[in-house]
Structures are given as structure tokens and as C-alpha cells.
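Colleague: Fold the following for me, if possible:
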Amino acid sequence: MENFSSSLIEVLNLEKDFIISVSGSGGKTTFCKGLSLELYKKHLLNRNISMLFSTTTKIGDFSDNEFKKIFFNSEEEIDISLFEKVEGLYLTGIKNDRKISALPLKILENVVDKFSYTILETDGSKRKMIKAWNDTEPVYLSKTTISIGIIPIKAIEMEINNLNIHRFEIFESKFNLKKKNKIDIELMAEIITNKEGLFKNSIGKKILFINQVETEEEFEYAKKLANSIEKNSVIEKVIIASLLDKKFYEYKKSSDNL
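Modeller: Modelled structure (predicted):
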């Protein structure tokens, strides 16, 4: 990728005191963990800076030692006083089996006020490349300042079926497949821009994050996709990225180059 950055903080142009909500598929948890850890390392010596990674639905548990963990066994056991003097990087939620469930939204609204930065996953994708959204998701905190929608470019040319798409029946009903058998640029653009699609319920600044761009061909696909949604005034920034290679490129609209 040309003129790429290796920093998520840099390419997203992040400022202090933000609440980022992330939806989509093909890299959500990797993105959230990566940004959390980058923020943590940047502010390692500043005890006045604190970071929170959590969810408004459910996420899988993980064992990264950098995260301090505040877990509860049930809603009844939640003690908000545990968040009064936080410093460093935290993961919180209600722990059950191998999943971490969200704190009730009213409580989470108070918890995020204790942190300098908050990063939230807002939906699930069952590890599938493409998904549709049901009536209960994504779940956005009202204090969200930035909404990031993630979609993998490797889904291009992928067969449209139940094995590859989470909530396939909803997907068929919400998006105009035009008798397509495979995902193409046109359909992916609709997933992004449709009011029932990637940015459904989103709040604040909206950033599209096209992930899994590891080859020149995929980079060209990603630029075509970005170009196809250029007239969508809702999306304020497009990042073409490889979380795997830690390479991030900000797509510039044609009007920016005039």
C-alpha cells in the first residue's frame, strides 16, 4: 500500500476522550484489541490516562495480560465503585462460560465516564466474513463519538450462502442480491450504505474500515469499493487496512485531490 501508516491512532486521527463503537465483521475484536494496546503503550507512563475495552452485546474471552479485568458473575453483583480509581487498560463485562456479556447500558453509560478512552464492540458475526443485522443490533451507547464499520475485502468473490453469511435469511431480505451467486463490489457497497447495513444505528463520526487488504489486487478492489461509496455523505473517512500486517491507508476522495 502506498503512503501507509503502521499506527491506528495516527490514521484515525484520534483525539482524547473518545468513545468508539465498532460493528461489522472480519476483524472487529482484532481491531479493538489492537487499538486498545496501542493506546496503552502510548500512555504507559501517564497515570492520568485510562482505557476501557468492552462490549454492548457479547465477545469471546481472551487472556492478554496487558488488560486489567473487572468481571462480574451477574448483574446483581456489579459494583460501579470498582471503576472509581482506574489507570491503565481495562476489560470489563459479565463473565459466563467463554463469553463476556455487556454490562447493562445504563450502568455502562456511567462506567465510560471514568475512562479517557473507551472502545466497544456492538455486534457479533459468528466469525463469518459477512453478516446481516437483526432488530436488536448493533447496540450503540448514546455517548458514542465515533462509529467504525469493519468489512473484509476478502469477501469479494465469496459465494453467497448460509455457510459464509451470518443471519443469511435476513441478509437475503434486506439487500438487493439481483440473483448474484457471489459477493461483488456493488453488493458490498450496498451492505455498507444501506440504512439496515453496516452503519445501522450508528452515532457520531462514521469511519469505514476495509480490512484484510494484503495483496495489490485486494488493494485495487478496496479502492474501487471506496470510490463506489464516495457520494455517500454519511461516511466521513475510509481506511484501507491490513490488521494482519499492521498497514493502514487513508483513502482520499476525488474532491480532496482537486
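
Colleague: Could you use CA atoms for every contact and neighbour count after this?
Modeller: Will do.

Colleague: Now do the lengthiest helix in the chain: which elements does it pack against?
Modeller: The helix that spans the most residues within the chain, counting by DSSP state H, is helix 28-42. Other elements packing on helix 28-42 under the criterion 3 or more Cα pairs under 8 Å, 6 or more residues apart in numbering; DSSP states H and E are helix 8-12, strand 50-55, strand 88-96, strand 117-121.

Colleague: now the angle between strand 50-55 and it, please.
Modeller: Here the directions of helix 28-42 and strand 50-55 differ by 170 degrees (axes from the mean of the first three to the mean of the last three Cα atoms, to 10 degrees).

Colleague: Now the second one, please; I'll put the structures next to each other:
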Amino acid sequence: MFLEYTKKKLINKSIVEYLQVKNQDIISISGAGGKTSTIKLLAKNLVREHKKVLITTTTKMFKTADAITIRDKNLLKQKLKQQNWVFTGQDYGKKISSWDEEFLREIISLADITLIEADGAKRLPFKFPKQKEPVYISSSNKVVYIVGMSALNQPLKSLCRAELLAKFLQKQVNENLTKNDIIKVISSEQGARKDIGRRDFFVILNQVDTLLALKEAIFIAEKLTECKIKVAISSYRDEF
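Modeller: This is a model prediction of the structure:
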């Protein structure tokens, strides 16, 4: 399920349509609760459209068997020609980490679209950024912020950067995350909109796997669209 919320309506759209993806886009994905799944879905849709897609990170991502961790531009170019997508970064044990900025610029030029996981959340569904998070490269022109709706009504102490989140919300860490808390974080330049600058900004309310979650997500989406923030509602449960 992938639905854009606009003009108080839910409209079926592909993720590519929602993000208005075009050639040479460098899309950074931040937040929590489905960043990697969002990248997979987006890459799958783009490859169907015969786009060459580079997937990498400016922080750390879990390494898959097909990840290329060799600093070899020609190898990456060959892989993109063979299968239209490539997943790459420096070897970091069970994870990959970011390439240096010079090499990153070189390999971005090989692809039509670049997808960058720019945030880490310890597999938790919601987070508040610390000082040097997220990590956006200067050439990134779009930011997609993910919220895992399973975080709603959970104690702040169970979420990523709990102490920072509690301080921002002026709450105790044993209090629960509310709909208005999520709206406040997404709307704030200290929270989800941190370091956005002139980049296009999109929100995906993910993990909307029940009718109750859908009702709550619609409430949040309506308030955010009133602030002129683009919002989609998703469930990736049956996508992979």
C-alpha cells in the first residue's frame, strides 16, 4: 500500500510518482521505521523503468551478499550495466559505511538516480536527531523522512535518541509518544526538517498495517499538509 495524502484525500500512487523522481536526483532517506525498505521499494520501481540506480549510505547500513565494498569505479560501472542497480559502501564488518566524498561524487555520476541512507536508528521506529545527524551530502536535492507508526503510544525510552526526544518534547522518557508529538517533530527544523535547506522534503508514514493505524496516520497527515508538508501513507508488509 502506498497512498499520497492531498486535499483531504488518499490517492493511490507509486513511490516514484509521489517523490516526482527525475534523472540525476540524489535522494537522501532519513528518520526511522522503514528506511531500507523504502530504498528497496524505490529501487525496484526505478529499475522497472530502466533507470540505473546507485544505493549507498553516508552513515552505516547492514551489508547484503551483493554489496560491493571494493573502491573500483569500473566495477561499479560494469554492475550498473549488467543489472541497472548497485549497492555499495566501505566494508564495516556486518555493515557498510560511507565512501569518502571524492569517490562518492565519482560514482554518483555513473547512475541516473542515487539513493542514500542518511540516518541510523538502531532498527527502532522513531528517532530524534543528535547534533551531527542526519548526514546529507551537499548535492542531495531531496530528503525523504520515514516515520514508523508502530512508535505511536510507545514510551519515549523505547525510541531512538530518547533523552533528546524527551527534552525536545518537554516530557519524561517514560511518557508515551502521541500523534501531536510526531507532528511537532516532523514540523520542526530541530527534528525531521533539520538541515533540509532548499531540498525538497517528503514524509512517509510507514507501518500503517491496521485500520486504527490508518486512522491515526490520516490525522497526522492532515495536520502536516496544513503546514505544506508532503505526506504519504504506506505499508510495506506485502512488498518483499
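
Colleague: TM-score them against each other, please.
Modeller: A TM-score of 0.86 describes the superposed chains when it is computed by TM-score structural alignment, normalised by the length of structure 2; 228 aligned residues with a Cα RMSD of 2.2 Å.

Colleague: Mean neighbour count added to the helices and strands packed on helix 28-42 of structure 1, as JSON lines?
Modeller: Output for those, formatted as JSON lines (neighbours: other Cα atoms under 10 Å):
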{"stretch": "helix 8-12", "mean neighbour count": "16"}
{"stretch": "strand 50-55", "mean neighbour count": "25"}
{"stretch": "strand 88-96", "mean neighbour count": "21"}
{"stretch": "strand 117-121", "mean neighbour count": "24"}
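
Colleague: what's the average per-residue distance for the longest helix of structure 1 once overlaid on structure 2?
Modeller: With mean Cα distance after the TM-score superposition for structure 1, helix 28-42 of structure 1 departs from structure 2 by a mean of 1.3 Å once superposed.

Colleague: Where in structure 2 does that helix align, residue-wise?
Modeller: Aligned by TM-score structural alignment, helix 28-42 of structure 1 falls on residues 35-49 of structure 2.

Colleague: Which residue ranges of the stretch 151-258 of structure 1 form strands?
Modeller: 165-166, 205-211, 237-242, 247-251 (DSSP state E, counting those that start in this stretch).

Colleague: closest one to N227 of structure 1 among these?
Modeller: With Cα to Cα as the measure, strand 247-251 is the member of the strands of the stretch 151-258 of structure 1 nearest N227 of structure 1 (8.9 Å).

Colleague: Now the counterpart of K58 of structure 1 in structure 2: closest residue in space that isn't a chain neighbour?
Modeller: Mapped onto structure 2 by TM-score structural alignment, K58 of structure 1 lines up with K60. Once flanking residues are discounted, K60 of structure 2 sits nearest to S97: 4.4 Å by Cα to Cα, 6 or more residues apart in numbering.

Colleague: and the aligned partner of that neighbour in structure 1, what does it touch?
Modeller: Under the alignment by TM-score structural alignment, S97 of structure 2 pairs with S101 in structure 1. Residues counted as contacts of S101 of structure 1 (Cα atoms under 8 Å, 6 or more residues apart in numbering) are 55-59, 93-95.

Colleague: of all these, which comes closest to K42 of structure 1?
Modeller: T55 (22.8 Å).

Colleague: That closest one contacts T118, doesn't it?
Modeller: No - using Cα atoms under 8 Å, T55 of structure 1 is not in contact with T118, being 10.1 Å away.

Colleague: what's the longest helix in structure 2?
Modeller: For structure 2, the longest helix by residue count, based on DSSP H, is helix 211-226.

Colleague: corresponding residues in structure 1 for that helix?
Modeller: Helix 211-226 of structure 2 maps onto residues 216-231 of structure 1, going by TM-score structural alignment.

Colleague: For that stretch, give me every contacting residue.
Modeller: 1, 153-154, 185-186, 188-189, 193, 210, 213, 238, 240, 251, 253.

Colleague: tell me which of those is nearest to V22 of structure 1?
Modeller: Looking across those and measuring by Cα to Cα, the closest to V22 of structure 1 is I210, at 12.7 Å.
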